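**Q** just to be clear, the model below is a prediction. Sequence and coordinates:
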Amino acid sequence: MTSTSAEGAALYAQIRETIREEIASGVLKPGEKLLPEEELAVLLGASRMTIRRGILDLIDEGVLYRRRGVGTFVAHRHIERDHNRLVSYFDAALAEGFEPKMEVLSREVIGAKLMVARALGLRENEPIIWVRTLRLADGEPLSVHDEHVPYRLFPDLLEADLSTRQLWECLSDHGFSVKRAVQRVEARLAEEEMAQLLGVEEGAPILYKLRTVYSEDGTPLEFAICHNRGDRYSSTNTLTR
């Protein structure tokens, strides 16, 4: 005979997988609110504690998320970036089953600010090309990238089609292959302009990333400032000892 505790364990796992299947099949959509635990308990014929245990497993996995005092919601799928390798956004998104798209918001020649100049090994106010792009996954905003490259190395980048080609491909056309990158990631809150571009509320969590990309001979090619939606973007790193 199966024990009561074993039955409870089996039931919460069934409930967890039922919710997961409804999300996978599209019955429950990203951003949609789940029924309250009390209603789910009646609907599924289980105790509220059993319902909660199944839901907590999905919250731990990032499949669901909870807003205090509001309820439990279906999370958007994350773009999982493996930062142990240099992979373009298009390649990473396609590999995970997303439809990637990139919109060029701004592109112009400006003088390098101090932080940008230091990263690219330039003089302050030396001409650079600044490109701001909005990256989308399945039509939903994911990140805003402000990319800076030395004008003297890539003057015709102003005419390049960056809506279908990654910037790194354009750099390669000039004989500079991207070899390595150094980046820093930190948590920040979305300010008004960035919140509007990313389609989130002002003050929503974002992952802020600074990245300098180098060629094989060590030439700094690009300095990027990236604002990534905290609810759509995750990073994986392999640590060894």
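**A** That came through fine.

**Q** C-alpha only now, for contacts and for neighbours.
**A** Will do.

**Q** residue boundaries of the strands in this protein?
**A** 64-67, 71-74, 79-82, 100-111, 127-137, 140-150, 178-189, 205-215, 220-229, 233-236 (DSSP state E).

**Q** take the one below as the second:
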Amino acid sequence: MSMQESSGVALWRQVADGIERGIADGRFAAGEKLPGEMEIAETYRVNRHTVRRALAALAERGLVRAERGSGTYVEAQRLAYPLRSRTRFSEIVGAEGHEPRGQLIEASSDLANRELARDLGLKTGAPLIRIEAVRFADRTPICVSTTWLSAERFPDAGSVFADVRSMTKLLAH
């Protein structure tokens, strides 16, 4: 693959773009070691300094990381996850192109303490269901969540969440 000096795009940028395309299309998977500098230089018909500049630019953007004495590795894509008052894990993860999934860790019964009662608009001592779950983007665990729900309003919350694996779907059930 020959780089085009007359294209108006710096050679290092062309190499970086080529490696980035390889990451995007799956030729280089997260955690995978990239070919060495010499191999990349031969592939793109450029010198090692051009390759180093390309790899440095990719590292600055968080796409790769260099490990001294070991090589350069593809970083896992970071998930953009803005927190808002009504953050919906499934919507955000799905919009990022990942498959959202939840897995029930535990569902248990408890009574609302003063703080939970205030936050949920219930009386102190009201029966609650506590759902603890791990949330995934594809097969990667992202977070562990604890959700408290009124046992009177959602008596089967634990079993419903285990089936639908989504808090939004549970609340709509």
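**A** Here it is on my side, so go on. Bear in mind that the values here come from a model prediction, so they are computed numbers and not experimental data.

**Q** quantify their similarity with the TM-score.
**A** Scored by TM-score structural alignment, normalised by the length of the second structure, the superposition of the two chains gives a TM-score of 0.73; 169 aligned residues with a C-alpha RMSD of 3.4 Å.

**Q** tell me which of the strands of the first structure sits nearest to L28 of the first structure.
**A** Nearest to L28 of the first structure among the strands of the first structure is strand 71-74; the distance by C-alpha to C-alpha comes to 7.2 Å.

**Q** identify all contacting residues around that closest one.
**A** Residues external to strand 71-74 of the first structure that are found in contact with it (C-alpha atoms under 8 Å, 6 or more residues apart in numbering): 23, 28-34, 36, 63-67.

**Q** just the buried residues from these, in PyMOL please.
**A** Applying 16 or more other C-alpha atoms under 10 Å to the contacts of strand 71-74 of the first structure leaves a buried subset, and the PyMOL line that selects it is:
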select buried, resi 23+28+33+34+63+64+65+66
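
**Q** thinking again about what came up before, would JSON lines of the strands of the first structure with distance to L167 of the first structure be doable?
**A** Converted to JSON lines, those look like this (distance: least, C-alpha to C-alpha, whole Å):
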{"stretch": "strand 64-67", "distance to L167 of the first structure": "34"}
{"stretch": "strand 71-74", "distance to L167 of the first structure": "33"}
{"stretch": "strand 79-82", "distance to L167 of the first structure": "18"}
{"stretch": "strand 100-111", "distance to L167 of the first structure": "11"}
{"stretch": "strand 127-137", "distance to L167 of the first structure": "9"}
{"stretch": "strand 140-150", "distance to L167 of the first structure": "9"}
{"stretch": "strand 178-189", "distance to L167 of the first structure": "10"}
{"stretch": "strand 205-215", "distance to L167 of the first structure": "11"}
{"stretch": "strand 220-229", "distance to L167 of the first structure": "9"}
{"stretch": "strand 233-236", "distance to L167 of the first structure": "20"}
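
**Q** who wins for proximity to R52 of the first structure among those strands?
**A** R52 of the first structure sits nearest to strand 71-74 of all the strands of the first structure, at 10.6 Å, using C-alpha to C-alpha.

**Q** residue in the second structure paired with T164 of the first structure?
**A** If you follow T164 of the first structure across to the second structure using TM-score structural alignment, you land on V164.

**Q** so who does that match touch?
**A** V164 of the second structure is in contact with L170, counting by C-alpha under 8 Å, 6+ apart.

**Q** any figure for the gap between it and L171 of the second structure?
**A** According to C-alpha to C-alpha, to the nearest Å, V164 of the second structure stands 10 Å off from L171 of the second structure.

**Q** cool, and V46 of the second structure?
**A** As it turns out, when the distance is counted by C-alpha to C-alpha, V46 of the second structure lies 57 Å from L171 of the second structure.
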